[in-house]
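K.L.:
sequence plus the predicted model coming up.
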Amino acid sequence: MSAGVVIEKAMVEDRDALEALIGRCYAKVYPGWYEADILENALPAMLRIDPKLLESGRYFKAIDDGTIVGCGGWSHATPGTGDKVGATGHVRHFATEPGQMRTGVGSAILERCVSDALDSGMTRLQCFSSLPAEAFYERHGFERVQEVTVMLGESIPFPAILMQRVLV
């Protein structure tokens, strides 16, 4: 990661730039891991950031020389259901600018999320990892729990992996 990269809370007014970044990232990473028809149906739903997440103060952006080069966050509420289960947080909506992948940007955001979750009393984090992101989360102490199908909206199934990291 460049010495000039700063991790900040994302703001509602960052929405368009963040969603465009997520689109570029997923368009680069997902082909080859998912069939074209799955991506055609799933990507439009995956590119939208939950407004509650963006407003929570728990969604972050990485800035390098004035440009957003990464994003990601966490919530106490389970994605899709909004349920809160004990002291379990949920890693959400990570993406890195394709030219900045494997430079530490995603790692810096994830560690900010871990620190923030610990400060909020969470004892573990879970995520619904995409297939290509599993290795990233494993490098950061997450373990595979099981393969799952995440429903995007009411009718779009997306293969993923439920992963978990114990924090304390």
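P.N.:
Cool, the structure landed.

K.L.:
from here on, just use CA atoms for contacts and neighbour counts.
P.N.:
Noted.

K.L.:
so where do the helices sit in this protein?
P.N.:
Counting by DSSP state H, the chain has helices at residues 15-29, 36-46, 51-55, 105-119, 134-139.

K.L.:
tell me which of those helices sits most buried.
P.N.:
Comparing those by mean neighbour count (mean count of other Cα atoms under 10 Å), helix 105-119 ranks first with a mean of 19.

K.L.:
who are the packing partners of it?
P.N.:
Judged by 3 or more Cα pairs under 8 Å, 6 or more residues apart in numbering; DSSP states H and E, helix 105-119 is in contact with strand 6-9, strand 59-64, strand 67-75, strand 88-96.

K.L.:
want to try CSV for these, with mean neighbour count and distance to M122 as columns?
P.N.:
Shown next, in CSV, are the helices and strands packed on helix 105-119 (neighbours: other Cα atoms under 10 Å; distance: least, Cα to Cα, whole Å):
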stretch, mean neighbour count, distance to M122
strand 6-9, 17, 19
strand 59-64, 22, 16
strand 67-75, 24, 10
strand 88-96, 24, 6
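
K.L.:
also this one, for the comparison:
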Amino acid sequence: MSLTYRLAQLSDIPALEALIALSTRTLQAAYYSPAQIAGALGTVFGVDSQLIHDGTYFVAETDGLPVACGGWSRRRTLYGSDQNKTGPDPLRDPQTEPAMIRAFFVHPDHAREGIGRHLLHLCEDAAHEAGFQRLEMIATLAGEPLYHACGYAVLDRFDISLVNGHPMPVVRMGK
């Protein structure tokens, strides 16, 4: 398998949305109910094109097909897709605020191959190069073990209120 990593482009959005849906329905199924997954897809789980515009969203691909994606953000948004946007997304101050790790998804056939970990390292390096000293994320329950293994600590646990009224437990983690 020839794996390459690159910055995402706007033309990747349809393939990334399909990858996100497949990843979510498969890899999150042991942690969230079908109703929670349905309520999260498209709003909480989806492409935030601002990350692509900012040059902070990465794609791992093999044979020209995305098998994973993930990014970081210098913006205030904590999570969510374009459908979840309500207005401008101001920048964070790298001297006083953390960069946010955002929107990590892996194709189920490529889970636990180290691809997500490599994407995370790319994001961490880029955020540090941009002047950020701290990193935070809103992790899913399925993602928590990976992030913990990569040195992130639990800062808080809370529920996201989904569009269909179901709560979705998540974990705020930091490094």
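P.N.:
Cool, the structure landed. The shown structure was predicted, so the numbers you read here are calculated from the model rather than taken from an experiment.

K.L.:
and I68 of the first structure, which of the helices of the first structure is closest to it?
P.N.:
helix 15-29 (7.4 Å; Cα to Cα).

K.L.:
what residues does the closest one touch?
P.N.:
Here helix 15-29 of the first structure makes contact (Cα atoms under 8 Å, 6 or more residues apart in numbering) with 43, 47-49, 54, 68-71, 94-98, 132.

K.L.:
so where is it in the second structure?
P.N.:
Helix 15-29 of the first structure lines up with residues 13-27 of the second structure when matched by TM-score structural alignment.

K.L.:
so how far is that stretch from its chain's centroid?
P.N.:
In terms of Cα atoms, centre = their mean, to the nearest Å, the centre of stretch 13-27 of the second structure is set 12 Å apart from its chain centre.

K.L.:
now do stretch 118-128 of the second structure
P.N.:
Using Cα atoms, centre = their mean, the offset of stretch 118-128 of the second structure from its chain centre is 12 Å.

K.L.:
who touches it?
P.N.:
Residues contacting stretch 118-128 of the second structure (Cα under 8 Å, 6+ apart): 56, 58, 60, 69-74, 99, 101, 135.

K.L.:
next one: stretch 75-93 of the first structure
P.N.:
Stretch 75-93 of the first structure has contacts (Cα under 8 Å, 6+ apart) with 49, 53, 58, 71-74, 113, 117, 121-128.

K.L.:
and what of stretch 130-138 of the second structure?
P.N.:
78-79, 94-95, 97-102, 124, 170-175.

K.L.:
let's go with 7 Å and repeat that
P.N.:
Here stretch 130-138 of the second structure makes contact (Cα atoms under 7 Å, 6 or more residues apart in numbering) with 78-79, 94-95, 98-102, 170-175.

K.L.:
nice, that's everything, thank you.
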